[in-house]
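> No letters, just coordinates:
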């Protein structure tokens, strides 16, 4: 076809169907903290100061 029109070999979608929520998940085979019976919210409340200290790090 030499009429000056470009005909792509594959169709490109401008909006692909994305089913992921953007979070990477790696199956380590280990149960999560919730599956182990640990109350994560309670842990965060009790260790809030330590968590904030570790987040800040040494700047």
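Looks like it came in fine. Remember, predicted model here, so these are calculated numbers, not experimental data.
> When you work out contacts or count neighbours from here on, use the C-alpha atoms and nothing else.
Will do.
> what residues does the longest helix that the chain contains touch?
With secondary structure taken from DSSP state H, the chain has its longest helix at helix 48-56. Counting by Cα atoms under 8 Å, 6 or more residues apart in numbering, the neighbours of helix 48-56 from elsewhere in the structure are residue 44.
> take a look at this one as well, against the first:
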């Protein structure tokens, strides 16, 4: 498998919290995790994140 195929496979199998709050547009599951991962991947691509570890701080 190519890296793109592997990435797509992993994104489609993410565990997302179900709930009545979410609409049919999100298949009644929370969209936070996929959006967070896409944002982090974008920051890595733009060399904003250069370390394999992301430190969670209050800043």
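That came through, no problem. The model shown is predicted, which means the values in this text are computed figures rather than measured ones.
> where does the TM-score land?
These two chains, once laid on top of each other, score a TM-score of 0.22 by TM-score structural alignment, normalised by the length of structure 1; 29 aligned residues with a Cα RMSD of 3.9 Å.
> before we move on, the earlier item: buried residues in the longest helix of structure 1?
Residues of helix 48-56 of structure 1 include none that count as buried (16 or more other Cα atoms under 10 Å).
> Mind telling me what element residue 42 of structure 2 is part of?
For residue 42 of structure 2, the element it lies in under DSSP states H and E is helix 32-45.
> which helices and strands sit right next to that helix?
Applying 3 or more Cα pairs under 8 Å, 6 or more residues apart in numbering; DSSP states H and E, one finds that helix 32-45 of structure 2 makes contact with no other helix or strand.
> separation between residue 33 of structure 2 and residue 41 of structure 2?
Computed as Cα to Cα, to the nearest Å, the residue 33 of structure 2 to residue 41 of structure 2 distance reads 12 Å.
> try residue 10 of structure 2
Following Cα to Cα, the distance that separates residue 10 of structure 2 from residue 41 of structure 2 is 14 Å.
> ok, those two, which is more surrounded?
More crowded of residue 10 of structure 2 and residue 41, by other Cα atoms under 10 Å: residue 41, with 13 against 10.
> Show the contacting residues for that one.
For residue 41 of structure 2, counting by Cα under 8 Å, 6+ apart, there are no contacting residues.
> Against residue 8 of structure 2, how distant is it?
Relative to residue 8 of structure 2, residue 41 of structure 2 is positioned 13 Å away (criterion: Cα to Cα).
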